[in-house]
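Peer 1: no sequence on this one, just coordinates:
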């Protein structure tokens, strides 16, 4: 990923936080016939490895777990808030006119050697952890124990675990850092005025970069 210095997010904890809050990863690995891409939710274990370890599961019917490369690392991409930025928010369009549209976004790229895990105890713990993490914000969190155990065990046998110790972590926070200050402030106002959760979150991130 191309990252100009002013767009680089070098704080590891900040990048890992994006993974935790946006757990659906675009996972790309190399198989027998070339690149394989899957979109699956990951859970991050910060306590395992210098940069943490990603855990997930795929259907046993998905051939990806049998084709994992031992020579080329996998890449998992996590996308945060993003939006089109219109020059109509830039005050300098009226004075200088040298403005063009852009796109603001935050992304995390995690690299690492992926391997498959078929151990039923590992898979059971993953399913528990993933459910607990995903249900945490619900008013009445659903738990694995709420379903018949033979039903859960049957489904668990139909999946394979995936573990990726993170060996390289990149963060790109493209948040108007290379624009004039007046235009950056205009971007904050424009995004906030849109009112939707994504735009408001992005406005907050742009404001943080200004501060």
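Peer 2: Alright, I've got the coordinates. These numbers come from a predicted model, not from an experiment.
Peer 1: from now on I want contacts and neighbour counts done on CA atoms only, so please keep to that.
Peer 2: Noted.
Peer 1: in stretch 89-108, which residues are buried?
Peer 2: Within stretch 89-108, the residues scored as buried using 16 or more other CA atoms under 10 Å are 89, 90, 91, 92, 99, 104, 105, 106, 107, 108.
Peer 1: for the nearest residue to residue 80 once chain neighbours are set aside, helix, strand, or coil?
Peer 2: Nearest non-adjacent residue to residue 80, counting by CA to CA, 6 or more residues apart in numbering: residue 106, 5.1 Å away. Secondary structure, DSSP: H, G, I helix; E, B strand; the rest coil: residue 106 is strand.
Peer 1: doesn't residue 176 make contact with residue 106?
Peer 2: No - the pair residue 106 and residue 176 fails to qualify as a contact (CA atoms under 8 Å) at a distance of 11.3 Å.
Peer 1: can you give me the strands for this structure?
Peer 2: Along the chain, counting by DSSP state E, strands occupy 24-31, 34-41, 43-45, 53-59, 74-85, 102-112, 115-117, 159-165, 168-174.
Peer 1: next, the angle from the fourth one to strand 102-112.
Peer 2: This means strand 53-59. On the basis of axes from the mean of the first three to the mean of the last three CA atoms, to 10 degrees, strand 53-59 is oriented at 90 degrees to strand 102-112.
Peer 1: let me see the residues that make contact with strand 53-59.
Peer 2: When contacts are defined by CA atoms under 8 Å, 6 or more residues apart in numbering, strand 53-59 is touched by residues 40-47, 65, 123, 126, 158-166.
Peer 1: buried ones in that strand?
Peer 2: Residues 53, 54, 55, 56, 57, 58 are the ones in strand 53-59 that count as buried (16+ other CA under 10 Å).
Peer 1: just give the nearest non-adjacent residue to the first one, would you?
Peer 2: The spatially closest residue to residue 53, leaving aside those adjacent along the chain, is residue 165, at 4.2 Å (CA to CA, 6+ apart).
Peer 1: select the longest helix from the chain.
Peer 2: Under DSSP state H, the helix in the chain containing the largest number of residues is helix 120-135.
Peer 1: check it against this one:
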């Protein structure tokens, strides 16, 4: 990922927060058959390793886990994004030398990926994933709400993965390269949008 200095994220806590906020990642591996990618929710264990460790699972019929990975895998996390029209820039009226762009947050995490079939490890992962995504609900569903034999049968249909992260590229492109007056115009434009993601991006643009 291209990382100009003014867009690069360096603080690990902020990077981890962006990864956690991206509820669906994409796992990409290079194989002898070409690139393979799978969208999937992942858990970040921040205390394991220098950059954390990722956990998740794929469907057993998914060929990705059976194809030996060439080199490291990459997990892609994306955050809020929005189109930025140059019509919002003060500098458009000054000289017209402006073009459209896109504001976004993206994190690419790299590491060797391990696939496993152990039922107890799989149960731990699906329980942690469920608890994570049910945590904001008033009436939370738990894995233990379903019959044990049903859950065990479901576990036979998935394969787990563990990926210790050894390198991270992280980018937060939020108009930092524009002067404050242009940023104010982008904030006002996105803030007036009917799209809640546009408004979320507006709130992420620095004002100083």
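Peer 2: Perfect, thanks for sending it. What you see is a predicted model, and the numbers here were worked out from it, not measured in a lab.
Peer 1: superposed, what's their TM-score?
Peer 2: Overlay of the two chains. TM-score (TM-score structural alignment, normalised by the length of the second structure): 0.96; 208 aligned residues with a CA RMSD of 1.1 Å.
Peer 1: can you tell me the closest non-neighbouring residue to residue 108 of the first structure?
Peer 2: Nearest non-adjacent residue to residue 108 of the first structure, counting by CA to CA, 6+ apart: residue 171, 4.6 Å away.
Peer 1: pretty sure the one you found contacts residue 13?
Peer 2: No - if you go by CA under 8 Å, residue 171 of the first structure and residue 13 don't touch, sitting 10.5 Å apart.
Peer 1: neighbour-wise, which of the two wins?
Peer 2: Using other CA atoms under 10 Å as the criterion, residue 171 of the first structure and residue 13 rank with residue 171 on top: 24 against 12.
Peer 1: look up how far residue 51 of the first structure lies from the more buried one.
Peer 2: Distance, residue 171 of the first structure to residue 51 of the first structure, by CA to CA, to the nearest Å: 13 Å.
Peer 1: and for residue 14 of the first structure?
Peer 2: Distance from residue 14 of the first structure to residue 51 of the first structure, by CA to CA: 12 Å.
Peer 1: and stretch 38-46 of the first structure, end to end?
Peer 2: Counting by CA to CA: the opening and closing residues of stretch 38-46 of the first structure are 23 Å apart.
Peer 1: list of residues touching it?
Peer 2: Identification of contacts with stretch 38-46 of the first structure by CA under 8 Å, 6+ apart yields 19-20, 23-28, 52-58, 129-130, 133.
Peer 1: same question, stretch 7-19 of the first structure
Peer 2: Contact with stretch 7-19 of the first structure is made by 44, 51, 78-80, 107-108, 169-175, 177, as judged by CA under 8 Å, 6+ apart.
Peer 1: between these, which is nearest residue 195 of the first structure?
Peer 2: Nearest to residue 195 of the first structure among the contacts of stretch 7-19 of the first structure is residue 80, at 17.0 Å by CA to CA.
Peer 1: what's the neighbour count on that closest one?
Peer 2: 17.
Peer 1: any idea how far residue 38 of the second structure is from the nearest residue to residue 41 of the second structure once chain neighbours are set aside?
Peer 2: Residue nearest to residue 41 of the second structure in three dimensions, not counting chain neighbours: residue 24, with 4.5 Å by CA to CA, 6+ apart. Distance, residue 24 of the second structure to residue 38 of the second structure, by CA to CA: 10 Å.
Peer 1: spatially central residue in the first structure, please.
Peer 2: Residue closest to the average C-alpha location in the first structure (CA atoms, centre = their mean): residue 78, at 2.0 Å.
Peer 1: would you agree that one is in contact with residue 21?
Peer 2: No - in this structure residue 78 of the first structure lies outside contact range of residue 21 using CA under 8 Å: 9.5 Å.
Peer 1: related to what we said a few turns ago, tell me which two of the buried residues of strand 53-59 of the first structure sit farthest apart.
Peer 2: Using CA to CA, these span at most 16.6 Å, a distance reached by 53 and 58.
Peer 1: residue 69 of the first structure: what's its closest spatial neighbour, skipping adjacent residues?
Peer 2: In this structure, residue 69 of the first structure finds its nearest non-sequential neighbour in residue 30, 5.9 Å apart by CA to CA, 6+ apart.
Peer 1: I meant residue 168 of the first structure, not that one.
Peer 2: Residue 168 of the first structure sits nearest to residue 111 (CA to CA, 6+ apart), 5.0 Å away.
Peer 1: residue 204 of the second structure too?
Peer 2: Using CA to CA, 6+ apart, the closest residue to residue 204 of the second structure is residue 174 (6.9 Å).
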